[in-house]
Every structure is written in structure tokens, then in C-alpha cells.
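A.B. asks: heads up, no residue letters with this:
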């Protein structure tokens, strides 16, 4: 007979363990718990026999079924590469226009282009391609370079903007304030003139003072009427689309500092067929010509 103490309330032996006056009862484990535990042990033993399980010094046990996640993954990758290889070959041999005219090939290009966009472009342009402050919206039909034709989109993707690529898109907005080309008063007046160009209420007197200044300093790129020049990457100042923001502070800051973003040249990072797929994806979603 056990000489351990009996709990007066429950009549169960204790384990002699006590914490702050609380005694531990020596109840047996629930039957369901024991069943689950021993069933788990049995399943584990069978698994050890059938599947790779035990590491060795130079190798591991292969298991009676000879399963290998690594071999299965390698097979799946070979199958995927075979499918992609067929699609890539078709993309390589087709023009951008032919890709868009072939529903099956266009569907493949859109799927591949969407995946590539998510991996490489969404960081700046957003998951949906709507861009943000300083990053172009690729979902509208407003194009800074060209008019959004397939070849123009492909060129921008391939060679980038303001990169070391010899064929990169290149433009430079002067830093009129930082480089001392205009004084603060002139920049303030010019800001009002740009606000007026976008058909918003502006200081008429200030805009009038800035009119000749705009023709002297800005019209060479943005045009005499401020409508921009897509051959130079000069934005249209008369619409409601603003890359760096539309507030007076944003416009004044752009005139003062002349910001200009950089887009990577993907021609050295992505294969030609991948760039074609990305071009078709962006063109289809943005509504280019």
C-alpha cells in the first residue's frame, strides 16, 4: 500500500509535489489521450519504415517507398520548363502585334507578363500598376514617353529611363531654384502659371508675370501651350495627371529641385521573350495604341 498522502477533498493520492499550498494529484492519464499517443507512435514507426527519415554520416535512409521530395521537385521543374520552353519559343518567333492577335499566345503572354510584373515592377508601380508619387501610373492612357505603342513600351522596358544604357530614355528637368537660375519670387509666380495651365484657380497677376518666363525657360520642352512633348519625356502640364503631385508645394518643389526618377534597363536582366510578355501585359492593361 502506498504511503503517499491522500487528498482529503478528492480522495486521490498526491505526488507529494506542492506549490504555494496547491498539491498535485496523481490521477491516471485519460484513456483517449493514451490511445492518441500510442497511435501516433505507431504511425511514426510506419513512417520511418516507408519514407526517408533517418540521417546518416554520408547519406540517409531511403524508405521502402523510395520517395524523394527533391526528385519530385526536379521532375516538376523539368515539366514546367518544357511548357515554358514551348511558350517562350513561340514568343521569340512572333512579333508583338502577332502576339496580341493570337488569343492563345496573348493569354500565355499576359499570364507570364503578370507574373514578371509582380516580381520586378510592382515594388515601384504598385501591385495593380497604378503607381504612386514619383512612379508612373501604368493603368491609364497617359504616356510620358511616346504614345503607348507596343514598340515604345518595349523600348522603355528594355533600356530604362536615365540609366547607363546608351539607348535609355533621357530627359532632365532643370533645378531652377537649387542652381540659382530663378529667384524664389519667380518660382512662386511660375508655380501659379502652371496651376493656371491645368485649368485651376490661380493668382492671375502672378501667372501673368510668369507667362514670358515660361516661354523663355520652359516652352522648349513643355511646349508654348504647356501640352508637353512625349519625344522628350516632357509631361503635359494642362491635364490632371501629375507624377510628383499637383499641389502648389509639389509644383514649387519640382521647379526648385528638378526631380527625375530612374527606371532600370531590363534588357540586361530579362530574356527577350520575357520582355515581350511584359510589354504585352502593360500595353493590354494601360490601353496604349
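C.D. replies: Looks like it arrived, so ask away. Since the structure is predicted, the reported quantities are computational estimates derived from the model, not experimental observations. Numbers count the residues shown, from 1 in each chain.
A.B. asks: C-alpha only now, for contacts and for neighbours.
C.D. replies: Fine.
A.B. asks: would you list every one of the strands in this protein?
C.D. replies: With DSSP state E as the criterion, the chain has strands at 14-19, 22-25.
A.B. asks: Flag every buried residue along the first one.
C.D. replies: If I follow you right, that is strand 14-19. For strand 14-19, burial by neighbour count (16 or more other Cα atoms under 10 Å) applies to residue 14.
A.B. asks: Who are the packing partners of it?
C.D. replies: If you count contacts as 3 or more Cα pairs under 8 Å, 6 or more residues apart in numbering; DSSP states H and E, strand 14-19 packs onto strand 22-25.
A.B. asks: In this model residue 221 seems to touch residue 215, though I could be wrong.
C.D. replies: No. The pair residue 215 / residue 221 is not scored as a contact, 10.0 Å apart, by Cα atoms under 8 Å.
A.B. asks: Just want to know which of the two has more residues nearby.
C.D. replies: Neighbour totals were compared for residue 215 and residue 221, and residue 221 leads with 22 against 16 (other Cα atoms under 10 Å).
A.B. asks: so can I have JSON lines of the strands of the chain showing distance to residue 94?
C.D. replies: JSON lines is the format used below for those (distance: least, Cα to Cα, whole Å):
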{"stretch": "strand 14-19", "distance to residue 94": "79"}
{"stretch": "strand 22-25", "distance to residue 94": "78"}
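A.B. asks: Figure out which of those is closest to residue 233.
C.D. replies: Among these, strand 14-19 comes nearest to residue 233, with 77.4 Å by Cα to Cα.
A.B. asks: can you tell me how far residue 61 sits from residue 45?
C.D. replies: 13 Å (Cα to Cα, to the nearest Å).
A.B. asks: more crowded one of the two?
C.D. replies: Comparing residue 61 with residue 45 by neighbour count (other Cα under 10 Å), the higher total belongs to residue 61, at 15 against 11.
A.B. asks: who touches that one in this structure?
C.D. replies: Each residue near residue 61 by Cα atoms under 8 Å, 6 or more residues apart in numbering is listed here: 52-55.
A.B. asks: For those residues, give me JSON lines that also has neighbour count.
C.D. replies: Shown next, in JSON lines, are the contacts of residue 61 (neighbours: other Cα atoms under 10 Å):
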{"residue": "52", "neighbour count": "18"}
{"residue": "53", "neighbour count": "14"}
{"residue": "54", "neighbour count": "12"}
{"residue": "55", "neighbour count": "10"}
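A.B. asks: Got another one to weigh against that:
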């Protein structure tokens, strides 16, 4: 028999143990498990929340309805069309048609307006620049650059300066764009051809060096004065008829000016020597069959306002 007055630690009942029962007794009873055990880990068999189940069922019903109403399932050659007949391609085509119909009035106005008067109509001029810019980026930027600065190494002219072969007026630009330069597709293409003075044996190497230095002297570039003096006579005999005595050129026949620092193929002694020895024969396609006349007028307006138009 154990004495209730026994004060040994084993039989002592503390006040705390009388006031607070075992905490585990307060825990809610665990739900049942699925019956599976993975390395001692069990999974509770909890049902999904009712709201989640209903949302899941609704999404399934909605997806079946979408399959029926809208294009959904791909086939061998086409997809199911859906009972609503929706087509994103048709919508895009309709929008393109709508914008083309809006723009058509401006294209008609471009055809009916004199080239020199396009700038007088602010609304028409803005349209021409925007439309011409789109045409330029799609058809011309590959050679002349996105900004029109050209590529000197390839002989593609800079359209931002005032040195224009065959003229830089609106009418001149339209003619150049329409028929192109030195191509065999159009009889009306711009045409000029420089002799290959070295390859064809018209001048020997020493005479070419003399002409190179004379051409450099025309533009104020560094040159050998003695060789330039000797090259003046060869220049007068062989070059002045196209490039003029003072090197100012003749844009009517596509002969560039030589008395400035604007060079189509480079102004170094090596580049000039190669030009004289082998000649240059740059070709530009004509766009008469590629673009509508109104589009050619628009791109001419765009090029003209870049800064170099005359």
C-alpha cells in the first residue's frame, strides 16, 4: 500500500499535471490513409474540396463546348471548323482589306497629283512618306541600307547626300526607280558604261597611277603632285568628256563628280586605281512590274525627303 503522504519523486503529483491534460488528447482524430506506405510514409485519404470538384467538372463541360463551337482538332489537311465558323485568317484578311480600301483613296490621289505638288498637300505628303517608307524597307533597304546611307564597299549609292547620278528631283527618282540602272530587263533603264582603261589596254600601269593622282588632286585629297601633273593630259583625253575638265561630272549620263569627297566605291588610291583599271558597272533592277505606279511615286517621295533630293 502506498502512503498518500509519500513524498518520493516517483509518487509526487505536481499541480501542473493536474491542471493541464496530455496535449495529444486535444489533437483531432487523423483521417484514414489510403493504405499504401512508402518507406514508412503514408498518405491521407482526404476527399477533394467540393468547390474544386465542381470547377473541374465545369471546365470539362466548357472544353467540350469549345471543341464543338470553335476550330480545335487538327486533321490531315485542315482542322475542325467549329459551328461558329470562326477564322483568325479571315479576320486578318478582312482587316487588311479594310485598311487597303482606306489607303486606296490616297493612292488614287498620288496618281492624280503632279509630282512637284505632292509636298504642297500635307496629308498626302505624310501618307506618301509612310507608304513609301514601307516600300523602301521591303524593296530597297537591302542595298541602300535601312536609313538610305548606302554601302560604299558594294557600290550602293548614299541617298542622303546631294550627289545624284541621273538627277535627284522627284521626276528623276521616279524614272530611276521605274526602269532601274544598267539592267537588261527594260530598254528605258538608265545606262552608262565606263571603259576599263587597264584591263582593255587603253592605259598602262604608269599612266593609270598618274591619272589616280590627278583625280585625287581634284578632290583635294593627298596626292603626288608630280604624278598628278603628268596625269592631267591623260585625264583630259580619256576622262574629261564625261567627268568634265574640273571633275564636276555629268549626272545626265551617270558620270559622278570627282571634285568632292563623295565616293561610290571608295576614295582611296587603291579604290580609284581599281575603278580606272577594271571600270565599274553597277546594276539596279527596275520596279515597273514589281510595284504599282502609285507605290513608285510614294517611294520616290520618301527617298526625296531623306535629305538628298534636289
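C.D. replies: Yep, it's here. Source: prediction; values computed, not measured.
A.B. asks: Got a TM-score for the pair?
C.D. replies: The TM-score (TM-score structural alignment, normalised by the length of the first structure) is 0.83; 266 aligned residues with a Cα RMSD of 2.7 Å.
A.B. asks: thinking again about what came up before, next step: the contacts of residue 61 of the first structure restricted to helices.
C.D. replies: Per DSSP state H, helices hold no members of the contacts of residue 61 of the first structure.
A.B. asks: can you tell me which residue is nearest the centre of the first structure?
C.D. replies: For the first structure, residue 122 is the residue whose C-alpha lies nearest the centre (Cα atoms, centre = their mean; 1.9 Å).
A.B. asks: Can you find the partner of that residue in the second structure?
C.D. replies: Aligned by TM-score structural alignment, residue 122 of the first structure pairs with residue 141 of the second structure.
A.B. asks: where's the closest residue to that match other than its chain neighbours relative to residue 229 of the second structure, distance?
C.D. replies: Closest residue to residue 141 of the second structure apart from its sequence neighbours, by Cα to Cα, 6 or more residues apart in numbering: residue 148 at 6.9 Å. Using Cα to Cα, residue 148 of the second structure is found at 37 Å from residue 229 of the second structure.
A.B. asks: next one: residue 73 of the second structure
C.D. replies: Distance of residue 73 of the second structure to residue 229 of the second structure, computed by Cα to Cα: 82 Å.
A.B. asks: All the helices of the stretch 1-150 of the second structure, in order from the start?
C.D. replies: In the stretch 1-150 of the second structure, the helices defined using DSSP state H, counting those that start in this stretch lie at 15-19, 50-69, 88-112, 122-139, 141-144.
A.B. asks: Of those helices, which is nearest residue 305 of the second structure?
C.D. replies: Once the helices of the stretch 1-150 of the second structure are compared by Cα to Cα, helix 122-139 is nearest, at 8.0 Å.
A.B. asks: Report the buried residues of that closest one.
C.D. replies: The neighbour-count check on helix 122-139 of the second structure (16+ other Cα under 10 Å) flags 124-137 as buried.
A.B. asks: repeat for stretch 222-234 of the first structure
C.D. replies: Across stretch 222-234 of the first structure, burial judged by 16+ other Cα under 10 Å covers 222-223, 226-230, 232-234.
A.B. asks: Likewise for stretch 173-182 of the first structure?
C.D. replies: By 16+ other Cα under 10 Å, the buried positions in stretch 173-182 of the first structure come out as 173-177, 182.
A.B. asks: Could you give the separation of stretch 34-46 of the first structure from the chain centroid?
C.D. replies: Centroid displacement of stretch 34-46 of the first structure relative to its chain, using Cα atoms, centre = their mean, to the nearest Å, is 46 Å.
A.B. asks: Aligned to residue 150 of the second structure, what sits in the first structure?
C.D. replies: In the first structure, residue 150 of the second structure lands on residue 131 (TM-score structural alignment).
A.B. asks: where's its match relative to residue 84 of the first structure, distance?
C.D. replies: 29 Å.
A.B. asks: more neighbours, the two?
C.D. replies: Shown here are residue 131 of the first structure and residue 84; by other Cα under 10 Å, residue 131 has more neighbours (19 against 14).
A.B. asks: can you pull the contacts of that one?
C.D. replies: Contacts for residue 131 of the first structure (Cα under 8 Å, 6+ apart) come out as 124-125, 137-138.
A.B. asks: Buried among the residues you listed? Make that a ChimeraX selection.
C.D. replies: Here is the ChimeraX command that picks out the buried ones among these, judged by 16+ other Cα under 10 Å:
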select :124,125,137,138
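A.B. asks: TSV for the contacts of residue 131 of the first structure, including distance to residue 153 of the first structure?
C.D. replies: Converted to TSV, these look like this (distance: Cα to Cα, whole Å):
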residue	distance to residue 153 of the first structure
124	17
125	15
137	13
138	11
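A.B. asks: And residue 303 of the second structure, how far from residue 194 of the second structure?
C.D. replies: Counting by Cα to Cα, the gap from residue 303 of the second structure to residue 194 of the second structure is 27 Å.
A.B. asks: Now do the contacts for the alignment partner in the first structure of residue 122 of the second structure.
C.D. replies: Matched to the first structure by TM-score structural alignment, residue 122 of the second structure sits across from residue 103. Contact analysis of residue 103 of the first structure by Cα under 8 Å, 6+ apart lists nothing.
A.B. asks: Report the separation between residue 103 of the first structure and residue 109 of the first structure.
C.D. replies: 10 Å.
A.B. asks: Then residue 165 of the first structure?
C.D. replies: In terms of Cα to Cα, residue 165 of the first structure sits 26 Å off from residue 109 of the first structure.
A.B. asks: do residue 214 of the first structure as well
C.D. replies: According to Cα to Cα, residue 214 of the first structure and residue 109 of the first structure sit 44 Å apart.
A.B. asks: What's the match for residue 110 of the second structure in the first structure?
C.D. replies: Using TM-score structural alignment, residue 110 of the second structure pairs with residue 91 in the first structure.
A.B. asks: ok, the residue nearest to that match when sequence neighbours are not counted - how many residues close by?
C.D. replies: Distances taken as Cα to Cα, 6+ apart put residue 273 closest to residue 91 of the first structure, at 5.5 Å, once the chain neighbours are dropped. By the criterion of other Cα under 10 Å, residue 273 of the first structure has 20 neighbours.
A.B. asks: Residue 273 of the first structure maps to what in the second structure?
C.D. replies: With TM-score structural alignment as the criterion, residue 273 of the first structure matches residue 294.
A.B. asks: all helices of the stretch 151-300 of the second structure, in order?
C.D. replies: With DSSP H, counting those that start in this stretch applied, the stretch 151-300 of the second structure shows helices at 170-179, 205-218, 225-238, 240-243, 269-278, 293-304, listed in chain order.
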